[in-house]
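Undergrad: Here you go, sequence then predicted model.
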Amino acid sequence: MFGLTNQIRRCAVSVPSNIAEGCGRNTSKETIHFLFIARGSLYELETQIYLSSDQNYLTEERLKITLNQIILCKKLLNGFINYYRQK
């Protein structure tokens, strides 16, 4: 459980950290690169959440709530990526 918890925290912290780093870059291309890294971390987080559920660390209700939040974050991040692609 400790390993899974640690990995979830690392993924969750990685998302906003990469968004922030991307926004601090000089070009849209560099920004997009870090936004894609953030999106990858979201997919990794989603996998860790499914694993947590498989191990019965999460209730079905908590799983649904968390996955809905991850989906919302993916949509927001994809919108951000599309915005920078148009620049």
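TA: Received, thanks.

Undergrad: C-alpha only now, for contacts and for neighbours.
TA: Noted.

Undergrad: From the contact counts, what lies against the helix or strand where residue 49 lies?
TA: Residue 49 belongs to helix 28-54 when elements are defined using DSSP states H and E. Applying 3 or more CA pairs under 8 Å, 6 or more residues apart in numbering; DSSP states H and E, one finds that helix 28-54 contacts helix 2-23, helix 60-86.

Undergrad: what about versus this one:
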Amino acid sequence: EDPSVTRDRRAEVSGELDRAMAEVDLTYAEDGLAIFAAPGEHQVWTLSRSVPERVVLSDTFLTRNLVAAQAAERPFWVLSVAADRVT
């Protein structure tokens, strides 16, 4: 327990985690799940790649796995050119 974090603040983050977990639908889950919680906010992300299990307590979100997964899923366009057609 960190003495610099008040009981109210811990309860608020715990409540955000509860709300985040209520949003998780394992029917649509992918290979990984990232949950971010802070006082007054939470985010739930499903990822198409597995991520290591971990809990991080910090003043910022650890988004490394989220950024890597999003970068790997960037859409791309392909232009195919032949002498008689373009697709």
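TA: Perfect, thanks for sending it. Values in this document were obtained by computation on a predicted structure and should not be read as measured data.

Undergrad: For the two chains, what TM-score is obtained?
TA: In this superposition the chains share a TM-score of 0.32, using TM-score structural alignment, normalised by the length of the first structure; 37 aligned residues with a CA RMSD of 2.7 Å.

Undergrad: Pick the most deeply packed of the helices and strands packed on helix 28-54 of the first structure.
TA: Among those, the stretch with the highest mean neighbour count (mean count of other CA atoms under 10 Å) is helix 2-23, at a mean of 16.

Undergrad: that older thread, which one of the helices and strands packed on helix 28-54 of the first structure lies nearest to residue 54 of the first structure?
TA: Of all these, it is helix 60-86 that lies closest to residue 54 of the first structure, at 10.2 Å by CA to CA.

Undergrad: Now do the closest one against helix 2-23, angle only.
TA: Between helix 60-86 of the first structure and helix 2-23, the angle comes out at 20 degrees (axes from the mean of the first three to the mean of the last three CA atoms, to 10 degrees).

Undergrad: Give me the packing partners of helix 60-86 of the first structure, helices and strands only.
TA: Applying 3+ CA pairs under 8 Å, 6+ apart, one finds that helix 60-86 of the first structure makes contact with helix 28-54.

Undergrad: Tell me the spacing between the most centrally placed residue in the first structure and residue 67 of the first structure.
TA: The centre of the first structure sits closest to residue 42, judged by CA atoms, centre = their mean, with a distance of 2.2 Å. Applying CA to CA, to the nearest Å, one obtains 10 Å for the distance of residue 42 of the first structure from residue 67 of the first structure.

Undergrad: With residue 17 of the first structure instead?
TA: Distance check for residue 17 of the first structure against residue 67 of the first structure: by CA to CA, it reads 20 Å.

Undergrad: Kindly report the same for residue 78 of the first structure.
TA: Counting by CA to CA, the gap between residue 78 of the first structure and residue 67 of the first structure amounts to 16 Å.

Undergrad: Then residue 83 of the first structure?
TA: With the distance defined as CA to CA, residue 83 of the first structure ends up 24 Å from residue 67 of the first structure.

Undergrad: That's all I had, so thanks and see you.
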